[in-house]
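Enquirer: quick one: sequence and predicted model below, then my questions.
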Amino acid sequence: MQAIEITQPGAADVLRLTSRPIPRPGPGEVLIKVAASGVNRPDVFQRLGSYAPPPGASDLPGLEVAGVLVEGDFGDENPFALKQGDEVCALLAGGGYAEYAVAPLLQCLPVPKSLTLLEAAALPENYFTVWSNVFDRGRLGTTAEGTPESLLVQGGSSGIGVTAIQLAHALGHPVFATAGNADKCAACEKLGAHAINYREQDFADVVKKLTGGRGVDVILDMVAGNYVSRELELLTDDGRLVFIATLGGKLVEIDAALIMRRRLTLTGSTLRARSVPFKAALARQLHAHVWPLLESGKVKPIIYKLFPAGDAAKAHALMESSEHIGKIMLEW
């Protein structure tokens, strides 16, 4: 099969189209003939040498694919009754930049009705991440008064960002989002958020004014760094700050007394190294709560640009430019 490998840590041009043996599925695993692969920020970190695959995972980058089930172990634990020949999308721990990929059966989901394989390949990494962090860890729900809680998304035009905005908005939550230019802000507004250009305005001041001083219940933060002190001030009492990346720096100074006084929760997670049972539980939640929204058109994958798989280096260069709005994809 053809695959994209990282020849050595470095810039985007270290990605190379190569030939590899087709991987073989083990117990509880299936082989997928890949139609499309998603490009994600962790792929860039892996290419740079700062995010190694978990033990046992493929050295090839790629955390999500969609395609057709070729063979594998379709044993007793098969919650979606998947079988050979079915179209699926899957979350991987690695190996997605290839014509064939192995995935745990329990991390495969049927392609939502009305979506293409390309669109389905844009789902797993972002939707698993958002559901786990916003709705599980962040517990976005209802206030004590019974009204929908509010969400602030830092980096609203990213793949994660457009997913979080859409899901929260579709479920009735007020959403705010930051973005870096007028076009990105317009895209966030179109998806249901009140957008703030962080280059021109202080997001905390704007959200405070828009909420009459109340602030927000949950913040999904990909930045950290100097954002954190303002985020803590912006949270409501009992608010939750959820970290999923540290693009602005991992070391911060916090006011512990403020956290105690306001009963704030700081949490966060990474997904790649979590266990198959953990990811399987997320897959079942997505199928129950999010797949109907996708099939009804209330939420949808936002694809910014599609590259032939051989142009993976160009896809990574675009990712690092941060010019995109939504997903960057590779097609096989």
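Expert: Perfect, thanks for sending it.
Enquirer: from here on, contacts and neighbour counts on C-alpha atoms
Expert: Fine.
Enquirer: list the buried residues of stretch 200-219.
Expert: Under the neighbour-count criterion of 16 or more other CA atoms under 10 Å, stretch 200-219 has 203-204, 206-208, 215-219 buried.
Enquirer: next step: those residues restricted to strands.
Expert: Using DSSP state E, the subset of the buried residues of stretch 200-219 located in strands is 216-219.
Enquirer: please spell out which residues along the one helix or strand Val242 maps to are buried.
Expert: Taking DSSP states H and E as the criterion, Val242 maps to strand 235-243. Using 16+ other CA under 10 Å as the test for burial, strand 235-243 gives 235-237, 239-243.
Enquirer: on that earlier part again, can I get the ones in strands among the buried residues of stretch 200-219 in a markdown table including distance to Lys250?
Expert: Formatted as a markdown table, these follow (distance: CA to CA, whole Å):
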| residue | distance to Lys250 |
| --- | --- |
| Val216 | 23 |
| Asp217 | 23 |
| Val218 | 20 |
| Ile219 | 17 |
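Enquirer: ok, those vs Thr18, which is closest?
Expert: Proximity to Thr18 was ranked across those by CA to CA; first place goes to Ile219, at 41.2 Å.
Enquirer: put this beside the first:
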Amino acid sequence: MDKIAFLILSFSHKVLIEGKKRKKLKDIFASMGVGIFVEVIFILIIMSKSEVTSTGEFVHITHLTSNSEKLIGSCLKDVERDVNIPKLMQAVIVDTQTKKLVLSDNIPTPELRSQEVLKQNQKLNFTKKKKGVNRADLMQAAGKYPPPPGASEIIGLEISGVIVRVHKDCTHKEALKVGTKVMALLSGGGYAQYVSVHESCVVPLPHIKDTGYIHTNIFIFFLLNNILYIYTYTCMCTYISRKKKKNVYVYIKKKSEYDEWTVGAAIPEAFITAYQILFWYGKANGVNEGEEVGEEKTAVVDQNQAKSNKVVLIHAAASGVGTTLVQYCREFGLDAFVTVGSDDKKQFCIQLGAKGGVVFVCLFFFLRERRGGGINKDFNKALLEMYPKGANIVLDCVGQSYFKKNIDAIAEDGRWVVYGFLSGSVLENSTAFDMAFLLRKRITFIGTTLRVRSHQYKQLLIRNFQRDIIPLLESGKIKPIISKVFSIKHAQQAHDFVNASENVGKVLLLWQNKISHL
């Protein structure tokens, strides 16, 4: 009666997902965003007969994925000299009829302007966006966020790649030679085979030995009335995780790493934006100031100065910018309090270094019931319980739905930086809005967007970023969080994936084919 039953699932087996739909297991894993592709899924469930009608006693999952797909090695050899660049290139455009992203082969290759370099893309970066809200790439694809004057009409704000041509007027020719591996911050044009970018916005790829945290899905398997149920939730998997859910044990071991192109594509927009809003505007480092650029003074980051602005409220903290901000706070001695969209994202951020947080939406009924999650109390009340004086810095990409709660949560002399409007920019009941809190709490209220800034501004920002943050990247103290990599041919799927709020951190686009030169 104590016989042990072994159940081995292969990709050809059919299972019930939440008791509703039958799918092939390979299709299930393909839809869950577990990596470039699943190399091996081996599930071993051991149970005693007495427990068959309740739950499995032990679940052991070994989940291995391949390394990020390697780019053709000869590609770099091809660009060690100034090659003849084709007049037409591949780029992602919005189909005028379907309004979907498609890959076109007939887009004019950009011409170099003064002080620009031409780069051949290896990876393109796409910034994670919460479900149903407006980040730059999705907004531009929908026709709601046009590029600034003079910028490319093609979507994409950051890339990693190889320099294939340098304009004669460039002042940093020694550092930006043809064949140099670089990453860049763009005002547009990233979803293309080639992109021209001002030299001030180009950064050599950092030498990162540890390629970073890998975000993936954990699968919970259990038996109920002889039916196999599968649930998935997200976690950070650079370690072996052991969870217990009503006598169901889950073990995950994942081996995966990303190459330098992937890491480089995940850095510019998220890491530089996070640096700007936390240190330049949030003044998280104290009162030191450096060089002046127009109306902006740069912050000289000093870990010993991070004391007066110690508590940082980070909204949408599981995003690319958010996960970066949590790591900055951890490394510079700041307390990060986060708002996120699920219990799993909250735990992820806490593992990353956050001191506390609140879930504003719970997506999965099963997890809500069994994890004590649900829709949590107001974040302002939760934050004030931990920090009675409030948050010294509020980093807000949400907008109107959090506005009144931010007023409650922010401390006296606090700095409130708005860099996005995920819930909209128009305040509800705005006719009754009272601005007296700005005086009463002596609030500094700042709005910013990096895309439209001048080359001079970006140059100094990037230089300060290189000084203060690149060493932390190269030492492995902070790392880009990468959720999933899509082929450039599947750019629309990447948008859909992000719009569905299925990722934590960055989603990337990969050029998989070798680019030939004429």
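Expert: Received, thanks. In this text, all values refer to a predicted model and were calculated from it rather than measured experimentally.
Enquirer: circling back: which two in the buried residues of strand 235-243 of the first structure are spaced the farthest apart?
Expert: Asp237 and Phe243 (18.3 Å).
Enquirer: map Val507 of the second structure onto the first structure.
Expert: Under the alignment (TM-score structural alignment), Val507 of the second structure maps onto Ile328 of the first structure.
Enquirer: how about the contacts made by its match?
Expert: 38-40, 303-307, 315, 319 (CA atoms under 8 Å, 6 or more residues apart in numbering).
Enquirer: in strands, which of the residues you listed fall?
Expert: Counting by DSSP E, these contribute 38-39, 303-307 to strands.
Enquirer: now the buried members of these.
Expert: Buried among those (16+ other CA under 10 Å): 38-39, 303, 306-307.
Enquirer: near Ala441 of the second structure, how many other residues are there?
Expert: Actually, residue 441 of the second structure is Lys. It isn't Ala. 14 (other CA atoms under 10 Å).
Enquirer: need the contact list for it.
Expert: Contacts of Lys441 of the second structure (CA under 8 Å, 6+ apart): 411-414.
Enquirer: how does it look with 7 Å?
Expert: Contact partners of Lys441 of the second structure, counting by CA atoms under 7 Å, 6 or more residues apart in numbering, are 412-413.
Enquirer: what's the match for it in the first structure?
Expert: That one, Lys441 of the second structure, aligns with Arg262 by TM-score structural alignment.
Enquirer: and that match, how far from His169 of the first structure?
Expert: 26 Å (CA to CA, to the nearest Å).
Enquirer: for Val34 of the first structure, same thing?
Expert: Counting by CA to CA, the gap from Val34 of the first structure to His169 of the first structure is 31 Å.
Enquirer: same question, Phe307 of the first structure
Expert: Phe307 of the first structure is 30 Å from His169 of the first structure, by CA to CA.
Enquirer: could you do Gln46 of the first structure as well?
Expert: Gln46 of the first structure is 32 Å from His169 of the first structure, by CA to CA.
Enquirer: over to Ala121 of the first structure?
Expert: 22 Å.
Enquirer: for these two, indicate the residue with more neighbours.
Expert: Each of Ala121 of the first structure and His169 had its neighbours counted (other CA under 10 Å), and the higher figure belongs to Ala121 (31 against 20).
Enquirer: can you name the residues that contact that one?
Expert: Counted by CA under 7 Å, 6+ apart, Ala121 of the first structure has contacts 36-38, 64-66, 89.
Enquirer: how long is stretch 330-339 of the second structure end to end?
Expert: 16 Å.
Enquirer: in it, what counts as buried?
Expert: Under 16+ other CA under 10 Å, the buried positions of stretch 330-339 of the second structure are 330, 332-339.
Enquirer: repeat that for stretch 270-280 of the second structure.
Expert: In stretch 270-280 of the second structure, counting by 16+ other CA under 10 Å, buried: 270-280.
Enquirer: Tyr198 of the first structure is in contact with Asn181, isn't it?
Expert: No: contact criterion CA atoms under 7 Å: Tyr198 of the first structure and Asn181 do not qualify, at 8.2 Å.
Enquirer: higher neighbour count, the two?
Expert: Neighbour count, other CA under 10 Å: between Tyr198 of the first structure and Asn181, Tyr198 has more, with 18 against 15.
Enquirer: one step back: arrange the contacts of Ala121 of the first structure in JSON lines, one row each, with distance to Arg230 of the first structure as further columns.
Expert: Rendered in JSON lines, the data for these read as follows (distance: CA to CA, whole Å):
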{"residue": "Ala36", "distance to Arg230 of the first structure": "39"}
{"residue": "Ser37", "distance to Arg230 of the first structure": "36"}
{"residue": "Gly38", "distance to Arg230 of the first structure": "33"}
{"residue": "Glu64", "distance to Arg230 of the first structure": "34"}
{"residue": "Val65", "distance to Arg230 of the first structure": "37"}
{"residue": "Ala66", "distance to Arg230 of the first structure": "39"}
{"residue": "Cys89", "distance to Arg230 of the first structure": "38"}
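Enquirer: identify the farthest-apart pair in these.
Expert: Gly38 and Cys89 (10.6 Å).
Enquirer: what touches both of those two?
Expert: 65, 121.
Enquirer: which residues in the first structure does the longest helix seen in the second structure match up with?
Expert: Determined from DSSP state H, the single longest helix within the second structure is helix 455-468. Matched against the first structure by TM-score structural alignment, helix 455-468 of the second structure falls on residues 276-289.
Enquirer: mean deviation, that stretch versus the second structure?
Expert: Compared with the second structure after the fit, stretch 276-289 of the first structure shows a mean deviation of 0.8 Å (mean CA distance after the TM-score superposition for the first structure).
Enquirer: quick one, helices of the stretch 1-150 of the first structure?
Expert: Here the stretch 1-150 of the first structure has its helices, by DSSP state H, counting those that start in this stretch, at 41-48, 117-121, 124-130.
Enquirer: okay, those in a markdown table with distance to Val290 of the first structure next?
Expert: Output for these, formatted as a markdown table (distance: least, CA to CA, whole Å):
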| stretch | distance to Val290 of the first structure |
| --- | --- |
| helix 41-48 | 23 |
| helix 117-121 | 13 |
| helix 124-130 | 9 |
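Enquirer: comparing the ones you listed, which comes out most buried?
Expert: Highest mean neighbour count among the helices of the stretch 1-150 of the first structure (mean count of other CA atoms under 10 Å): helix 117-121, with a mean of 26.
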